[in-house]
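[1] make a model of this:
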Amino acid sequence: MVENNSWSRFMTHCILILGVALVVFPVYLAVIASTHEAGTFLSGTLPLLPGSQGLENYKQVLFEGRSRAGTPPLHTMLWNSFVMAMTITIGKLLVSLLSAFAIVYFRFPFRMFFFWVIFLTLMLPVEVRIVPTFQVVADLGMLNSFAGLSIPLIASATATFLFRQFFMTIPEEMLEAARVDGAGPLKFFKDILLPLSITNIAALFVIMFIYGWNQYLWPLLITTDPEYYTIVMGIQRMVTGADAEPLWHLVMATVVLAALPPILVILFMQRLFVKGLTETEK
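    Okay, here's the model as predicted:
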């Protein structure tokens, strides 16, 4: 049993504050670095107070881009990443919900065989199957397109498994009551299963959005047109694409803007996200 006294509370708060500082300090440095001029970093020192060039730096990366690094304006890459992440997230949720629904509530030959085939794909991440996937996408003419960026990453064995496990906890009486009321399979799915799955959907939405937003290898492989560059690709090209030293003040401004959408998604869905991860009874 944890001793409840002032000393233990003091030590607990110190440990928490230290942990928060370790996480927040690199973010603080990135924000500070994005507000200074390029010459500030040539001296080899990193200031700890904001500079006066923040608005100019953010305006440059948002609307002008870096021609030497081959990156388009940041608003284009942010939009591309947003479309890709949302398409992957919504597609994964729809496919996983319907797959789990079919596996749990329909009786058809080799039902469990197909489930285990889906589950075993967890051992085959994108990096393992990237060459045949690229060949298929290229043969279908989906290079340099939002379809090529998103569709190959939509299937999710993890989400299918989690939804299946949740659907199996729903009492059989609900299904029988829906049948008595004349509800068909789709009505039962829409009016009963989906409302009960809101917290699970919210938790998976956050995880999958961040997964889609942070994709680097797959977009790098199938996009050669700068109009389809994602924000993660843009950061990498700004660091390594130019012949001269990277302009770290612009790189840090790009990093700060790239981190905002995932942070906003987490903040907006925080309550449902935590509830979906911790709730055991519906």
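[2] from here on, contacts and neighbour counts on C-alpha atoms
    Noted.
[3] and the helices in the stretch 51-200 of the chain?
    54-63, 74-105, 111-120, 130-139, 146-150, 157-167, 172-180, 185-188, 194-196, 198-213 (DSSP state H, counting those that start in this stretch).
[4] distance between the second one and the chain's centre?
    Taking C-alpha atoms, centre = their mean, to the nearest Å, the mean C-alpha location of helix 74-105 is offset from the chain mean by 10 Å.
[5] same check, this time on the first one
    When distances are taken as C-alpha atoms, centre = their mean, helix 54-63 is centred 25 Å away from the chain's centroid.
[6] for it, packing partners?
    Contact here means 3 or more C-alpha pairs under 8 Å, 6 or more residues apart in numbering; DSSP states H and E; on that basis helix 54-63 packs against helix 74-105, helix 248-268.
[7] kindly report the same for the last one.
    Helices and strands touching helix 198-213, as assessed by 3+ C-alpha pairs under 8 Å, 6+ apart, comprise helix 74-105, helix 248-268, helix 270-278.
[8] for residue 119, which non-adjacent residue is closest in space?
    Spatial nearest neighbour of residue 119, excluding adjacent residues (C-alpha to C-alpha, 6 or more residues apart in numbering): residue 157 at 5.3 Å.
[9] wait, what's in contact with the one you found?
    96, 118-122 (C-alpha atoms under 8 Å, 6 or more residues apart in numbering).
[10] any chance of the helices of the stretch 51-200 of the chain in JSON lines, plus distance to residue 262?
    Converted to JSON lines, those look like this (distance: least, C-alpha to C-alpha, whole Å):
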{"stretch": "helix 54-63", "distance to residue 262": "18"}
{"stretch": "helix 74-105", "distance to residue 262": "10"}
{"stretch": "helix 111-120", "distance to residue 262": "27"}
{"stretch": "helix 130-139", "distance to residue 262": "25"}
{"stretch": "helix 146-150", "distance to residue 262": "18"}
{"stretch": "helix 157-167", "distance to residue 262": "19"}
{"stretch": "helix 172-180", "distance to residue 262": "36"}
{"stretch": "helix 185-188", "distance to residue 262": "32"}
{"stretch": "helix 194-196", "distance to residue 262": "24"}
{"stretch": "helix 198-213", "distance to residue 262": "6"}
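[11] here is a second sequence; please produce its structure as well for comparison:
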Amino acid sequence: MVENRPWRTFFTHLVLIMGVSVIVFPLVVALLAASHENTELIGGIPLWFGGELLANFKTALSRGLQASGGQAVAPMMLNSLYMALGIACGKIMISLTAAYAVVYFRFPLRGLFFWMIFMTLMLPVEVRILPTFQVVADLGMLNSQAGLIVPLIASATATFLFRQFFLTIPDELMEAARIDGAGALKFFWDVVLPLSRTNIAALFVILFIYGWNQYLWPLLITTEEEMYTVVMGIQRMVYVADTVAQWNIIMATALLAMLPPMLVVIAMQRLFVKGLIETEK
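    Presented below is the predicted three-dimensional model:
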């Protein structure tokens, strides 16, 4: 018999409502600020929406802020999109093949090589940023999409997760594929890859957001405005000299910057959740 406890239900819903309110409140503030002219924000953010939301979005996308160099947001969003897609797809492809090689190929010291890959988790970008910058500069990849993407596409975490999943695939599948005459690549493409679909989707969402939110690395290797990312653009808009920041355009840009990650999460929500919680393949 299931006990009906209204007070527990009320408390649970109250906690959920409070949590959602904490998350939604900054978005509402940004939306309110983005819907007004900047002069209306001097005394504080109004408590209701204005009529300048679309105009501010258009200004941000097409012209940007003159105080920060007049860089339009649309090209910066494209740069961020290229970078996020490149990092996510690159990390997944490299991690898939590396994990497949470690699990299904027999070669000397393969365990040592895997743990060497895994130990790179102790060396994040911030720790190895100076030697990485030197390598990128020597290869002539400053102010380029390759320079933004290539140094960040290796992922020990994704390799570890794929390895752990591949170990759960029954050996009978590999033996059956060999009997049918399938080689290593065909087994990978026809068997392993389809079984990894939910894991790939979950990692793609996480890695896309990771690439989209990158700030330090793009700031270090880009000096030309056409290579700026949207996160860098927001920072340049906030810190302007000898003038008042135009918070309506800044908030409009922040909302635009949240749109692609939000669309990716919504589009891949079911596969994302399934890839995180599914244990039986």
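[12] TM between them?
    The TM-score (TM-score structural alignment, normalised by the length of structure 2) is 0.98; 281 aligned residues with a C-alpha RMSD of 1.3 Å.
[13] quick revisit: which one of the helices and strands packed on helix 54-63 of structure 1 is the most hemmed in?
    The highest average neighbour count among the helices and strands packed on helix 54-63 of structure 1, using mean count of other C-alpha atoms under 10 Å, belongs to helix 74-105 at a mean of 20.
[14] neighbour-wise, which of the contacts of residue 157 of structure 1 leads?
    For those, the largest neighbour count, defined by other C-alpha atoms under 10 Å, is 23 neighbours, found at residue 96.
[15] was I right about that one contacting residue 154?
    No: contact criterion C-alpha atoms under 8 Å: residue 96 of structure 1 and residue 154 do not qualify, at 9.3 Å.
[16] related to what we said a few turns ago, residue 48 of structure 1: which of the helices and strands packed on helix 54-63 of structure 1 is closest?
    helix 248-268 (13.5 Å; C-alpha to C-alpha).
[17] still on that earlier bit, now which residue in structure 2 aligns to the residue nearest to residue 119 of structure 1?
    Matched to structure 2 by TM-score structural alignment, residue 157 of structure 1 sits across from residue 156.
[18] what separation do you get for that match and residue 64 of structure 2?
    According to C-alpha to C-alpha, to the nearest Å, residue 156 of structure 2 and residue 64 of structure 2 sit 38 Å apart.
[19] ok, now residue 181 of structure 2?
    59 Å.
[20] next one: residue 120 of structure 2
    39 Å.
[21] name the nearest residue to the residue nearest the centre of structure 2, sequence neighbours excluded.
    With distances taken as C-alpha atoms, centre = their mean, residue 209 lies nearest the centre of structure 2, 1.4 Å away. Distance criterion C-alpha to C-alpha, 6+ apart; nearest residue to residue 209 of structure 2, sequence neighbours excluded, is residue 261 at 6.0 Å.
[22] follow-up on the earlier one: which one's more surrounded, residue 181 and residue 64 of structure 2?
    Remark: of residue 181 of structure 2 and residue 64, residue 64 carries more neighbours, 23 against 11, as counted by other C-alpha under 10 Å.
[23] for the closest residue to the more buried one other than its chain neighbours, list the residues it contacts.
    Excluding its sequence neighbours, the residue lying closest to residue 64 of structure 2 (C-alpha to C-alpha, 6+ apart) is residue 72, at 4.3 Å. Counting by C-alpha under 8 Å, 6+ apart, residue 72 of structure 2 makes contact with 60-65.
[24] now those residues: which count as buried?
    60-61, 64-65 (16 or more other C-alpha atoms under 10 Å).
[25] related to what we said a few turns ago, turn the contacts of residue 72 of structure 2 into a markdown table, including distance to residue 127 of structure 2.
    Compiled in a markdown table, the contacts of residue 72 of structure 2 are given as follows (distance: C-alpha to C-alpha, whole Å):
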| residue | distance to residue 127 of structure 2 |
| --- | --- |
| 60 | 35 |
| 61 | 35 |
| 62 | 37 |
| 63 | 36 |
| 64 | 34 |
| 65 | 34 |
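[26] just name the closest of those residues to residue 175 of structure 2, please.
    residue 61 (55.2 Å).
[27] aligned to residue 276 of structure 1, what sits in structure 2?
    Matched across to structure 2, residue 276 of structure 1 falls on residue 275, judged by TM-score structural alignment.
[28] how many neighbours does its match have?
    By the criterion of other C-alpha under 10 Å, residue 275 of structure 2 has 18 neighbours.
[29] pretty sure it contacts residue 199?
    Yes: using C-alpha under 8 Å, residue 275 of structure 2 is in contact with residue 199, at 4.7 Å.
[30] in structure 2, what stretch matches the host helix or strand of residue 18 of structure 1?
    Assigned by DSSP states H and E, residue 18 of structure 1 belongs to helix 6-33. Helix 6-33 of structure 1 falls opposite residues 6-33 of structure 2 when the two are matched by TM-score structural alignment.
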